[in-house]
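**Student:** build me a model from this:
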Amino acid sequence: MVEGGQTCDRRLVIHAGLGKSGSSAIQKYLRDSAGDLRCADACYLGMYLERGDPLSGAFASADDLQRALSDDPAIEDRLVALLTQRIQGRPGIKTFIWSHIGLAVSAPLMARVIARLTPICKTEVVLYFRHQASWLVSAYLQWGVKHKANTGPIRSFSEWLPEARSRGADYRQVIESWREAIAPQDLHVRSYDLAADVVTDFLTTMGLPIPPASDRSNWHYQTPDAAVLTLYRLYQGQNDAEAPPGVLQRALAASGVEKKRYREVDPASTLPAGLEWTNFVERFEADNAALARDFGLILNAPSRGPAQDPQHAAPAVVIPALLDMIIAMERRIAALEKRLKAPDESIS
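**Tutor:** As a prediction, this is how the structure comes out:
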């Protein structure tokens, strides 16, 4: 079949997620490897079809597309129009790749979009799944804590679990909905747990060139360290609305804290207290009596021991991260001050 001079031997590959199953690694590779993809007559359309010339009706961000999937009554027409323009606008490309985790739970909508795109391309869909327990923990830390997707206080893990269904937690329902949306041979259900490297697995599944062995170096996003997650909890816990990580994430990245790993340090005082303190003081009585007798040096025993730790101290795990942020900011401020002073010094 022919439309606009293009035959339907062209294909659209939709990487629909799930999120927290290697999607960031796949997206990063696709963003960074335009040259390798072009050699295979392939191109990456982005997360929200943003890669290419600006188009009318385009989405402003991946979050904008995520909202539109559920809130925009014209979303079907909008997606068909954008995808048609992207595909027909690149006559030398045979494989187009689109990756957005919100598509995992949008099979009925995408079935209609895919059907309308049939005259210009065939479509294949790739889904990745990991064990439910590890997926739910990772998903909670992402959407329950770091990018708080609910209003009100941060919810506990058990309180958040019912929300996981909207992210694809019911694997059977996700798979069956896609089996109804697309031909079985065009649906690729993959195990994240069995993939030594999810990027290589994705490329192999899609028949695209494979990068050199990476020993998981393609992994783009890892669950933040406990110290960093505690900072997110403290920050997001003050927001009653849905709260993207925004400013805090930029500060963590700029200060080198975001991907650092911290060791646990007990900040509790190791100084003696109570009877231990009394016994410690008494150890010096004989020596001090001799000092008084021999040299007239009179030393008075302290009347009380060191101050005790507060009962509700701030979570100690965040302190090293905060110190790193403060030091990083101090260095940046010092560098700026030096640059500001440089003209005056050159004049003198």
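**Student:** okay, CA-based contacts and neighbour counts for the rest of this
**Tutor:** Noted.
**Student:** now do the longest strand anywhere in the chain: which elements does it pack against?
**Tutor:** For the chain, the longest strand by residue count, based on DSSP state E, is strand 122-129. Under the contact definition 3 or more C-alpha pairs under 8 Å, 6 or more residues apart in numbering; DSSP states H and E, strand 122-129 sits against strand 11-15, strand 187-191.
**Student:** that strand versus strand 187-191: what angle between them?
**Tutor:** Calculated by axes from the mean of the first three to the mean of the last three C-alpha atoms, to 10 degrees, strand 122-129 forms an angle of 20 degrees with strand 187-191.
**Student:** what does strand 122-129 rub up against?
**Tutor:** Outside of strand 122-129, the residues within contact range by C-alpha atoms under 8 Å, 6 or more residues apart in numbering are 8-18, 21-22, 104, 114, 171, 182, 186-193.
**Student:** sequence B follows; please return its structure for comparison with A:
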Amino acid sequence: MMRRLIIHIGMGKTGSSSIQKSMRVSNDKLQAKGFLYLGLMFENLNIPINYSWHRVDGWSNFISLNKSQANSELAHTLQYLDDHLDDSIHTLIWSNEALFDRPSDVISALKSISSRYQIIVVGYLRRPDKWISSAYLQWGLKDKSYIGPIKTFSEWVSDKPYTVSPKLDAWSALSERVYFYNFDDIEDVSIHFIKCILELDVSAIKPVRENDTPPPAAMALFSYYNSFFNEKNSPNRVEQLLQKTGCYESSPSSADFNELIPSQEDITVYLNQCSDELVRINKYLINNNQNELNMDEVTHKDLHITQSDINRMLFKIIVELNSEIETLKLKNK
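**Tutor:** I've put the predicted structure just below:
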């Protein structure tokens, strides 16, 4: 029996974290049904082969290798699994949104094991206005992924073109079983992946949401915190504090945020730059029986918030921290 290898490749900001968490928390149930979730970089495996990139954050290790070596190690891992897995495992699942932009880093390995596996590639396409806004909030403000002062949307987006169709072409050349879906047509991407890709019942494999965009006040605090750093900066320290104090649970009423976030004019300018690419994407979707990306109305999410709302949230955090300090003082008396 030829096993299936389902490779979920993103694109980024299309619910990949939710799919991955859904697979991770239901791993035992998946295995009972013949599915093995490999993780982001095969970190879920317990096998004698242990390459440096077999870890949840192993993508940077993988792409730092000579491409020939990286592909050899990837092919070797998949060959080993095919040779040693129990016959009850009929489908392997690999999910990593970083794959979408870098097909050339893995294509050689995947082609070399195509005689062993029925390779199925799955991706989701998001309209550019929603994609670029979500990407900026994530990597421009929350998880500062660049060196230098905090950037406005216009500054950050200047080298972020919406280049999707070349990746579609590259992935489509790998296999006849390459499927891209219109993300904006799907209510819950985890449910879609479980029901339509794995063909399982969501009552057995529970879909989970992960990495939703925080409310505007929390995003404002991320931007203020990151403004202290000239270097790249992880959101972990602040995120834990905001979650712990309930700042993720509800959004204060918003009015004026600040000048960092994109305006409707910014989004419209970006969309105009994407017009040719949109034609190519919609042609692909139509040819594959998907609804085209509906761009009749420009989407602009209002993220503005008043300074008083931000101050209110900051005060809530201060009160919480003060309470913890007072508790520690009592314990140490």
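**Student:** which part of the second structure matches the longest strand of the first structure?
**Tutor:** Aligned using TM-score structural alignment, strand 122-129 of the first structure spans residues 118-125 in the second structure.
**Student:** would you mind getting the average deviation of the matching stretch from the first structure?
**Tutor:** Superposed on the first structure, stretch 118-125 of the second structure shows a mean distance of 1.0 Å to its aligned residues (mean C-alpha distance after the TM-score superposition for the first structure).
**Student:** the helices in the first structure, which residues?
**Tutor:** 23-32, 34-39, 62-71, 75-88, 107-117, 132-139, 157-160, 171-181, 198-205, 226-236, 246-254, 275-282, 285-295, 319-347 (DSSP state H).
**Student:** buried set for the fifth one?
**Tutor:** Using 16 or more other C-alpha atoms under 10 Å as the burial criterion, the residues of helix 107-117 of the first structure that qualify are A107, L109, M110, A111, V113, I114, L117.
**Student:** which residue lines up with the second one in the second structure?
**Tutor:** Residue mapping for L109 of the first structure onto the second structure gives D105, with TM-score structural alignment as the criterion.
**Student:** if I look at its match, how far off is D256 of the second structure?
**Tutor:** 44 Å (C-alpha to C-alpha, to the nearest Å).
**Student:** which residues sit in contact with R31 of the first structure?
**Tutor:** Taking C-alpha under 8 Å, 6+ apart, we find R31 of the first structure in contact with Y44, G46.
**Student:** let's see it at 10 Å
**Tutor:** Contacts for R31 of the first structure were tallied using C-alpha atoms under 10 Å, 6 or more residues apart in numbering; they are A25, L37, C43, Y44, L45, G46, M47, R51.
**Student:** just the buried ones from these, in ChimeraX syntax?
**Tutor:** In ChimeraX syntax, the buried subset of the contacts of R31 of the first structure is picked out as below (16+ other C-alpha under 10 Å):
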select :25,37,43,44,45,46,47
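**Student:** corresponding residue for L137 of the second structure in the first structure?
**Tutor:** That one, L137 of the second structure, aligns with L141 by TM-score structural alignment.
**Student:** swap that for I310 of the second structure, please
**Tutor:** With TM-score structural alignment as the criterion, the equivalent of I310 of the second structure in the first structure is V318.
**Student:** and what of T152 of the second structure?
**Tutor:** In the first structure, the residue matched to T152 of the second structure (TM-score structural alignment) is S156.
**Student:** tell me the contacts of that match?
**Tutor:** S156 of the first structure is in contact with Y140, G144, V145, counting by C-alpha under 10 Å, 6+ apart.
**Student:** what distance do you get for it to P91 of the first structure?
**Tutor:** Applying C-alpha to C-alpha, the value for S156 of the first structure to P91 of the first structure is 50 Å.
**Student:** just A226 of the first structure next, same as before
**Tutor:** To P91 of the first structure, A226 of the first structure is 48 Å away according to C-alpha to C-alpha.
**Student:** equivalent analysis for L82 of the first structure, please.
**Tutor:** Using C-alpha to C-alpha, L82 of the first structure is found at 15 Å from P91 of the first structure.
**Student:** okay, those two: which has more neighbours?
**Tutor:** Between L82 of the first structure and P91, counted using other C-alpha atoms under 10 Å, the more crowded position is L82 (18 against 13).
**Student:** now that one: how far from W219 of the first structure?
**Tutor:** Separation of L82 of the first structure from W219 of the first structure (C-alpha to C-alpha): 30 Å.
**Student:** residue nearest the centroid of the first structure?
**Tutor:** Nearest to the geometric centre of the first structure sits Y221, at 5.7 Å (C-alpha atoms, centre = their mean).
**Student:** check contacts around that one.
**Tutor:** By C-alpha under 10 Å, 6+ apart, the residues touching Y221 of the first structure are K20, G22, S23, S24, A25, K28, K259.
**Student:** would you write a PyMOL line that selects the buried entries of these?
**Tutor:** To isolate the buried ones among the contacts of Y221 of the first structure in PyMOL, judged by 16+ other C-alpha under 10 Å, type:
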select buried, resi 20+22+23+24+25+28
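**Student:** for the contacts of Y221 of the first structure, work out which two are farthest apart.
**Tutor:** With C-alpha to C-alpha as the measure, no two of the contacts of Y221 of the first structure lie farther apart than S23 and K259, at 17.9 Å.
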